[in-house]
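[1] next comes the sequence, and after it the predicted model I'd like to discuss.
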Amino acid sequence: MPRKKKEQKPKKSFLKTALKYLSLLFFAGLGLVIVFVMLIKAGFFGALPSDESLKNIQNNIATEVYSADKVLLGRFFVQERNPTKYENISPNVINALVATEDARFFDHKGVDPRSLVRVILRTVIMQDRSGGGGSTLSQQLAKNLFPRDMNSKFDIAVTKVKEALIAFQLESIYTKEEILELYLNTVPFGENIYGIEMASKRFFNKKAAVLKIEEAAVLVGMLKANHTYNPRLFPDKSKGRRNVVMSQMVKYDYLSEAEYNTLKELPIEIDYNKISHSSGLATYFRDFIKPELIKWTEENTKEDGTNYNLFTDGLKIYTTIDSRIQKYAEAAMTRIMANLQRQFDDHWSRQKPWSTNPDLLNTAIKNTDHYKSLKKKGLSHEEILKKMKAKNLMDIFTWDGLKEKEMSSIDSLQHYMMLLQTGVVALDPSNGHIKAWVGGIDFSQFQYDHVIRAKRQVGSTFKPFVYAAALEQGMNPCDYTSASRTVYKNLEGWTPGNADKDENVMKYSFTGALAKSINTVTIKVLEEVGVDNVIETARVMGIDEKLPEVPSVALGTASISLIEMTKTYCTMANGGSRIQPVYLSKIYDKKGKLLFELEDPEPKRAIKQTTAQLMNEMLKSVVNEGTASSARWKYKLPNDIAGKTGTTQSNTDGWFIGYNPKLVVGVWVGADNPAIRFRSTALGSGGNMALPIFVGLFNDMNKDASLNGITKSRFPALSADQLAYLDCELEKEDKNFIQKVLGLDKKDKAKVKEFGEEKKGLLKKIGDLFKKKEKEN
C-alpha cells in the first residue's frame, strides 16, 4: 500500500508579507512625515510667518536721489532694488521665467506634486542638497523672503517643508500674477542688485517693461547662477544659458522654432549702467547730502512709530540739482583738467617740486597711513623706507583711466602729489538752489570734497567786497587811485605790488582796478573805507568765515570754501540780497506720500540794489577787457557775464567766479598740497586754470536750447545816472608818480606834457626805469 504523502501546511506568500511590512513602513513613514510637518507647522522648529505678515511683505528698498528735472542721480541702499508692478514687466520675462523655472506654475497650488517625489527621494532621503529641481516659483519666493539657515543635513528637510508650507500660504493670499510680481522683485541678480527692474537697468539700461525676448532670456538665465552667467563678465557662458532658456520657451510654446533659430545666433549685447555710491552724476553732492538725510530719517517717524531708514525704506529724494548743468559741469571739468594736467606734467618734466625741497616729499611720506602703520610696528625710518620702495603692481589713476603699473608706495605717493584737483559749484542766485556740484576730479578715487571741505586762500576774488564797501560808503568809482607801491612801515615794511609792475605808473578807476586786478589800488581803497567796513560788507554779503582784520585781507589772504565764496557772489547777481544755499527740495515715501517740502528762505537785503548793479557792471569789465578777457578773445564766450579771477601767492590757487542774473558758478583749481604749483603765473593764474572750466560749462550750456532761459539772461540796463556814474576810462597815466620816479621838477610842465603825448614810449621807459630802481633797492 503506497505511503501517504505528508500533508504540507500552506505557505504564506512572500509577496504578501513583503507588502504587509512595506505598508506598515509606508504608513509609519507617512505618519512620521505628517507628525514632522505638523511639528514644523506648530513652530517646533521655528515660527512660520503669519498670514498677516505675508500680506505686508517688506523688502529693503533703495532710496533714490533725483535731480530737480527728475533724472535719477543715484541710490542709497543695503541691497540695490527698485520694485515694479506686474503690468510693468515685459511678458517676455514672464514667459521665459515660467518656461525655465516652473512650467506648471499656473496649474499647481504652491507645490508641484510631480517634482515633490523627486525632492523627497533626492533631497530629503538621499540628503543631496544639489538634487533641487522641485521648488516651484512660490517655494523659491518663500526662500527669497525668508533666507535659508541650513547648518546641518537635517536642516535641509526642515527648510524644504517650511518653504512648501509658506508657498501654500502665499498661494492662498496672492494671485498668480501677484506671486510673479513678488518673485521678480525679490530675486537676486548678482552685483548686490535685486529684482528685475534693477537688473534690466543695470545690464540693458532700460525698463523691465521693454525687454526683448533675448534680453529677458539673459536675465532669467542668470537665476541659475547669477555670477557664472553674468553677461558682462562671461558673455559666452551667458549666451549659452540664454539659448537654453529660449529653447525652454520653444518647448512650452512661448516661442516658435523659427524665432528661436534667429534669436539664438544673436550676440550678447548689453548696455551696462551701474549707478552706485561712487558712480553716476553728482557723486560728491550725493556724498555731501547723505549725513543730512540720515539726520532727517533719525528725526522723523513712520506711521508705526519707527524711524525712517535711508538705506531700506525706498524714499524718493528730490534735490535742487539740474541734471543738465551737472552733466555739462562734469564734462567741462574732465576736458579742462585732463588738458591742464598735461600742461602741469610738462611743466615739471625735468624736475619735481621736491627736487629743491626734499622736506616736501619726506613730510608727505611720514604722513601716509602706510608709514604710520609700519612705525607702530616698531620699524626704523630706514626699514620703513626700504619697504615703501618695494615695487608692486597697482592700479593708478590717470586721465586715460586706471592703469596697472609696477610702482612702489613712494612712487605712487609722488604720482598723486602731482595731480591737480578742482571744485566747481553752481547756484541759482535768486533762491540759493544748488544746480551743480563737482567736488573733485574723480569721486571713486578721491573723496575729499573741494567745494565745501577745502578752505583755500581766495586771492583777488575777494576784491569785489572792497569796492562794494566803498560804494556803500559813497565813494566815487571814477575817482582815480594811483597804483604806485606803498611801504607800510606799521606792518613791518609790507609792500604789496602788482603782477605786472608796469601798471605801477598808472592810476585806475574802480572798474579799471577790478578789471586789471590791481593790488595796490585795492589796498588804498580799503584804507580809505576801513578794514572793519570791508569785513562787515563781506559778512553781510555772505562770508561767514572769520576774516583777519588786516589790510592784506583785501588781496584774498583769508582761507574760505568755494561754496561760501560762490554764495556771496549771488548777492551781487540778484541785486543785493544775501541767500543761503539749499539742496533738498522734496522727500516722498515709497508709496508717494510727501514727507518734506522745501520752503525757500526769504532773501535778506545785504547791500543797496544800486551797489549791486554797479558792481555787476564793473565785474563785466573783468570779462570783457580784464584778467578774464580770454573768455572773449580766446574761447569766444558770447554770454552776458560778470566775474572775477583770483590767483594766490606763488600761483598756489587759481579761482574764477563768474555769473549772470540766473546762474553763479565758482571754480577753484590747485594741488592738494599748496607747495605744489605752477612756477609761471601765465600757467598758474586763475585765468588759465579755473576760467576755462567756467567757459567750457557755459559753452556746453549754450548748445542746449532747453537752457536758453539761463544762458541768454542779461543784466538789467543801468539807468542814465548809473551810466554817468561809471562814465570814465579804466586807467590814466599817473604823472605825479612819473615825476617822482624820474626826479622831474613839478614846474616843468612842458616835459610832463611831452611825456603825456608819447604814452606808449613813456610806459615802457618808466616801467624799465622802475624795474631798474627796484633791483638797485
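    On my side now, so go ahead.

[2] contacts, neighbours, all on C-alpha from now
    Noted.

[3] give me the distance between residue 121 and residue 482.
    101 Å (CA to CA, to the nearest Å).

[4] of the two, who's got more company?
    Using other CA atoms under 10 Å, the more surrounded residue of residue 121 and residue 482 is residue 482, with 24 against 13.

[5] skipping adjacent residues, who's closest to the more buried one in space?
    Nearest residue to residue 482, sequence neighbours excluded (CA to CA, 6 or more residues apart in numbering): residue 507, at 4.0 Å.

[6] ok so that neighbour is a strand residue?
    Yes: the assignment for residue 507 by DSSP: H, G, I helix; E, B strand; the rest coil puts it in a strand.

[7] mind listing what it touches?
    480-484, 521, 731-734 (CA atoms under 8 Å, 6 or more residues apart in numbering).

[8] among those, which ones are in strands?
    Here DSSP state E is the test, and these give 481-482, 731-733 as lying in strands.

[9] now the residue nearest to residue 482: how far from residue 645?
    21 Å.

[10] ranges for the strands of the stretch 101-250 of the chain?
    193-194 (DSSP state E, counting those that start in this stretch).

[11] residue boundaries of the helices in it?
    Counting by DSSP state H, counting those that start in this stretch, the segments of the stretch 101-250 of the chain that form helices are 113-118, 137-145, 153-173, 176-186, 196-204, 213-221, 235-251.

[12] next: the stretch 451-600 of the chain.
    Ranges of helices within the stretch 451-600 of the chain are 463-472, 510-516, 519-529, 531-541, 562-573, based on DSSP H, counting those that start in this stretch.

[13] for residue 74, which of the ones you listed is the nearest?
    Among the helices of the stretch 451-600 of the chain, the nearest to residue 74 by CA to CA is helix 562-573 (22.2 Å).

[14] pull the longest helix from the protein.
    With secondary structure taken from DSSP state H, the chain has its longest helix at helix 14-41.

[15] which of the residues in it are buried?
    Across helix 14-41, burial judged by 16 or more other CA atoms under 10 Å covers 36-37, 40-41.

[16] take a look at this one as well, against the first:
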Amino acid sequence: MGIVWNDAASYWKYIKIFWITFLVIALGVASVFMMASAGVFGDMPEFEQLENPQTNLATEILSADGETLAKLYLSDNRTPISYEELPENIVDALIATEDARYYNHAGIDARGFARAVAYLGKKGGASTISQQLSRQLFIGPRAPDKQGAIIQKIKEWVIAVRLERSYTKEEIIAMYLNIYDYNYNADGIRSAARIYFGKEPQDLRMEESAVLVGMLKNSSYYNPIRREELVFNRRNTVLNQMAKYEKITQEQADSLKALPMKINFNPESHREGLATYFRTYLQRWLKEWVDKNPKDDGSKYNIYNDGLTVYTTIDSRLQKNAEVAVQEHMKRLQAEFFVQNTKQRNATAPFTDLEQHQIDNILERAMKNSARWRAMKREGKSEKEIRASFRKATKMTVFDYNSDSYDKDTTMTPLDSIRYYKTFLRAAMMSMEPQTGHVKAWVGGVDNTHFQYDNVIQGARQVGSTFKPFVYATAIDQLRYSPCDSFPDTQYCIEPLKYGNIEEWCPKNSNGKYSGKNFTLKRALASSVNTVTAQLIDKVGPASVVKIAKDMGLTHPIPEVPSIALGTPDFNVFELVGAYGTFANQGVYVKPIFVTRIEDKNGTVLYEYVPETKDVLSKEVAYAMVNLMEGVTQSGSGARLRGNAMVENTVYKEIITGYPYEFSNPIAGKTGTTQNQSDGWFMGMVPNLVTGVWVGGEDRSVHFDSSAYGQGASMALPIWALYMKANYADKKLGISKGAFPEPENQTINVDCAKMLEDLKNDLDLDDSDLDDLDF
C-alpha cells in the first residue's frame, strides 16, 4: 500500500526529512572514514606503506637446474610470484568463491554489504578480496569485542579503497594469494602449491586450485592433512561456485567433484629435502656474506626476511643420486659392521684396541660436549645433577636404518645413546666440475637430523694414499719422470735429521713385505707401493711436495717431513676434491664454488662470483698424472670398478658375487686407507666430474678389524660407483664417458706398453729378461 499525502506541505516535509537523514548518514559515514584515515581509531598505514607493504619474504635457494632446494625463513616461508605466474583456474576459483563482483567495485561491495546487513551474514559476508588483503597486511586478527570489530571493519574499508587506488586488480589478487598463511610453513600460494601438491602454482590442476581457494576461508579449520573430508566438501563448494558464475560448466564441476582429493604433502623445513648438509653450511656462508656486504643505507640484509634469491651450483639430479648412493651403501656396510662388532666378537665394541679407561675418556668428552650438558649448565644445575641425568632412562627418538624415515622411538639413558651413536660409521662425498669449480653434489653424512656434523667441510681426517698423487706430481714436474720410469720395491730408509725427522724413516708396504721387483710409477701408484713413494719424496724433498699441494688448494697444515708421502696429514673432502680437480683440469686449480649469484627481491644482483684460479702444473704433467691414476682403476685397488673383484662378506650380498659395476670408460682415481682402517677414501675422476668419498667412524677407534672391509676400496669406492651408475643412466646429465683430453705436444711418455716393446727390441731381450720389471 502506498503512502497517501494529505497535502503538498506534507510531501515536501517528508522529502526534506529524507534528504536531511541521507545527508546526515552520508556525512557521518564520510566523517567516520576521515577520522579512520586520520588515525582517530588507531594507527593507519602511511601512503608509503601502502605502496610498499612490508612482508617477511623467505630466501630461496635454487639449484643449477632451476629447482628450489630450500627456503630460509624464521617465521614466514614466503616466496611471492607475479599475477602472470598464477594459473587462470586459481584466479577464477578465487573470484567465484570470495568476490564475484570483484572487477565491478572499488574495494567495497555495496550489494554484498547490503545483503550481509539484511540477512545478518547468513547468506555470506561482505568482505571483498581487497578488504581481506587489507586485514592480512595491516589489521591483524579479528578483535574479540563488538566495538573493536566495528572499528576494525571501518579501517578495513578505508585501507581497501586505498589499496584499489594504489594497485591494479591483478596486483591485488597476486598480493592476497602471496600473503595468505596456509599452515605447515606454507606462506603464500607458491609455498602452498609445493607443500600440499609438490608442484609449482602454474602446474596446479583445477581441482587442486579449488582446494587451496577453499582453505582461504580458514586454513586452520580447513586443514587437508587433519580434516580430509571437510576439505573435500569445501573443495566441491568452490567448484560449484565456479559453475554458478560460469567459470566452468556444471558438467565440468560435477566431473571434478567426483575426483578424489589427492594431497601430495611435502613439508618444507631446514632439515628435510635435498642437500640438507649443504644448505646448513650455506646459511653460515650467507651470514658471513651479509656481514661484509651491507645495504646502501648501512643496514644488513636479513637472510630470513628480505626475499633474497641464491643461485647455487648444486645440480638437484646429481645431488639426489649422491644421497641415494651414500644411503644405499652405508646401510649395507653398517649391517656388516654390526655383525663384526657384537660383544662376543669384540668385547669393547664399537671401539677396537682400546682399554676401558680410554673408552671412558671418549664417553666423558662426548658427554661434556653434548647439548644436554650445555643446556643444564646454563640452567645452573650442579655437575652432580647433570651426570645423574645422563644415567636416567628417558624416551627418545634415535637413528635406525631399519625404521621408516630412519627414526626409532625407544627408551634409553642419554649416556647409552652417546655410545649407541658411536657405533655408526659416517660418510661424506662431494662432486665438482673441474673446469669451473662448480660443486654439483654435497653429502655431509647419512642423515642430517641425527648426524649434524658435516664431514664434507667440518674438521679433517687423515687421507692415506690419496696424498700420494701430490708426491708423484712433484717428481714428474721437477724431475720430468714418466709414468713408465721404474723404481725398485726394496727397503728404503731416509736418514735421521735429513728433513727434520728425528729418527730414521723406513716405511713398509701395507703387507709388510718387499717384492724386490722394479715397478713403473704407474704400477707403483696403482698398487700403492710405499717404498717407491718414499724414494720419490726423498728425491724432490718434502718442502717441494708441500708447495705443490698448497698451490692445489690444500689448506690444512702439512708438515715438511717425509712421512707426509703416505698420507699422514689431515684434510677434508672439500679441499681434496678441489685439489684433484687440478689434475682433471689440465693443471689449472679452480677453487670450488657453490654460489654463482645472489639477487634481492627485485632481481637486483647483489653478488656474482669471480673464479679463483691458479696455474700449478703444465698440461703435460697433469695428463701424465691422470694416466697414472687411470692405472689405479685398470689394475690396482680401484679395479673392482671393472667388475673383477671378489670379497667375502656375510651381509653385503653385492660383494659376495663381486662388484657389479662394470665400467668400461676411462676413469682416473685413487683409493686411500689410514692406519687400522680408521679412514677409507676414494677419489674418482672422469673428464668433467671429480668426486671424493670418505667413510669412517666418528672416533678413529671405531673401525673394521681387517682391511678386507676397512680399506678405501671397500668402504668408499662403492659409493662412487653407485653414484656414477645413476649419473650415467640419466643421459641428460651429460657426464663424460670419453677419454681425458691429451695435450697436442705431450712430451712425457705415458705409453708404457710401447716403451717396453721398444726396450725389448733395442736390447734384443725376451720376456724372461724382464721378470723383475712390473709394468
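    Alright, I've got the coordinates. Since the structure is predicted, the reported quantities are computational estimates derived from the model, not experimental observations.

[17] what's the TM-score here?
    Between these two chains, after superposing, the TM-score reads 0.82 (TM-score structural alignment, normalised by the length of the second structure); 709 aligned residues with a CA RMSD of 3.6 Å.

[18] what's the most buried one of the helices of the stretch 101-250 of the first structure?
    Of all the helices of the stretch 101-250 of the first structure, helix 213-221 carries the top mean neighbour count, a mean of 26, counting by mean count of other CA atoms under 10 Å.

[19] whereabouts in the second structure does that one align?
    The aligned range for helix 213-221 of the first structure in the second structure is 206-214, by TM-score structural alignment.

[20] how close does that stretch sit to the first structure?
    Stretch 206-214 of the second structure: mean distance to aligned residues in the first structure after superposition is 1.4 Å, counting by mean CA distance after the TM-score superposition for the first structure.

[21] tell me the contacts of the spatially most central residue of the first structure?
    Centroid-nearest residue in the first structure: residue 283, 0.8 Å away (criterion: CA atoms, centre = their mean). For residue 283 of the first structure, the contact set (CA under 8 Å, 6+ apart) comprises 74, 277, 438, 443.

[22] can you select the buried ones among these for me in ChimeraX?
    Buried members of those, defined by 16+ other CA under 10 Å, are picked up in ChimeraX with:
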select :74,277,438,443
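
[23] for the contacts of residue 283 of the first structure, which one is nearest residue 220 of the first structure?
    residue 74 (25.3 Å).

[24] is it true that the closest one touches residue 285?
    No: here residue 74 of the first structure does not reach residue 285: they are 10.5 Å apart, not a contact under CA atoms under 8 Å.

[25] what do these two both touch?
    Common neighbours of residue 74 of the first structure and residue 285 (CA under 8 Å, 6+ apart) do not exist.

[26] any idea how far residue 553 of the second structure is from residue 617 of the second structure?
    In terms of CA to CA, residue 553 of the second structure sits 13 Å off from residue 617 of the second structure.

[27] if you could redo that for residue 380 of the second structure, that was the one I meant.
    For residue 380 of the second structure, the distance to residue 617 of the second structure - CA to CA - is 58 Å.

[28] same thing with residue 599 of the second structure?
    Using CA to CA, residue 599 of the second structure is found at 36 Å from residue 617 of the second structure.

[29] quick one, which of these two is more surrounded?
    residue 617 (23 against 18).

[30] dump the residue contacts of that one.
    Counting by CA under 8 Å, 6+ apart, residue 617 of the second structure has contacts 477, 582, 586-588.

[31] any idea what it aligns with in the first structure?
    Residue 617 of the second structure maps onto residue 607 in the first structure, by TM-score structural alignment.

[32] also residue 57 of the second structure?
    In the first structure, residue 57 of the second structure lands on residue 61 (TM-score structural alignment).

[33] hmm, residue 313 and that match touching each other?
    Yes: taking CA under 8 Å as the definition, residue 61 of the first structure is a contact partner of residue 313 at 5.4 Å.

[34] more neighbours, those two?
    residue 61 (24 against 20).

[35] show me the contacts for that one.
    77, 79-83, 311-314.

[36] out of those, who's the most crowded?
    That'd be residue 81 among the contacts of residue 61 of the first structure, by other CA under 10 Å, with 27 neighbours.

[37] can you find the partner of it in the second structure?
    For residue 81 of the first structure, the residue aligned by TM-score structural alignment is residue 78.

[38] am I right that that match is in contact with residue 175?
    No: taking CA under 8 Å as the definition, residue 78 of the second structure is not a contact partner of residue 175, at 11.5 Å.

[39] just so I have it, where are all the strands in the stretch 351-500 of the first structure?
    So, for the stretch 351-500 of the first structure - with DSSP E, counting those that start in this stretch - the strands run 391-396, 403-408, 420-427, 434-438, 455-457, 481-482.

[40] which helices and strands sit right next to the last one?
    Packed against strand 481-482 of the first structure, as judged by 3 or more CA pairs under 8 Å, 6 or more residues apart in numbering; DSSP states H and E, are the following elements: strand 506-508, helix 519-529.

[41] which residues of the second structure does it align to?
    Going by TM-score structural alignment, strand 481-482 of the first structure lines up with residues 488-489 of the second structure.

[42] hmm, who's touching the matching stretch?
    514-519, 529, 531-532.

[43] so which of the residues you listed is the most crowded?
    residue 532 leads these on contacts (other CA under 10 Å) with 26 neighbours.

[44] counterpart of it in the first structure?
    In the first structure, residue 532 of the second structure lands on residue 521 (TM-score structural alignment).

[45] and the closest residue to its match other than its chain neighbours, how many neighbours does it have?
    Closest residue to residue 521 of the first structure apart from its sequence neighbours, by CA to CA, 6+ apart: residue 483 at 5.2 Å. Counted with other CA under 10 Å, residues neighbouring residue 483 of the first structure total 28.

[46] what's residue 483 of the first structure in contact with, if anything?
    Contacts of residue 483 of the first structure by CA under 8 Å, 6+ apart are 503-508, 518-521.

[47] how about the helices of the stretch 101-250 of the first structure in CSV, adding distance to residue 429 of the first structure?
    Putting the helices of the stretch 101-250 of the first structure into CSV (distance: least, CA to CA, whole Å) gives the following:
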stretch, distance to residue 429 of the first structure
helix 113-118, 67
helix 137-145, 49
helix 153-173, 55
helix 176-186, 43
helix 196-204, 36
helix 213-221, 46
helix 235-251, 50
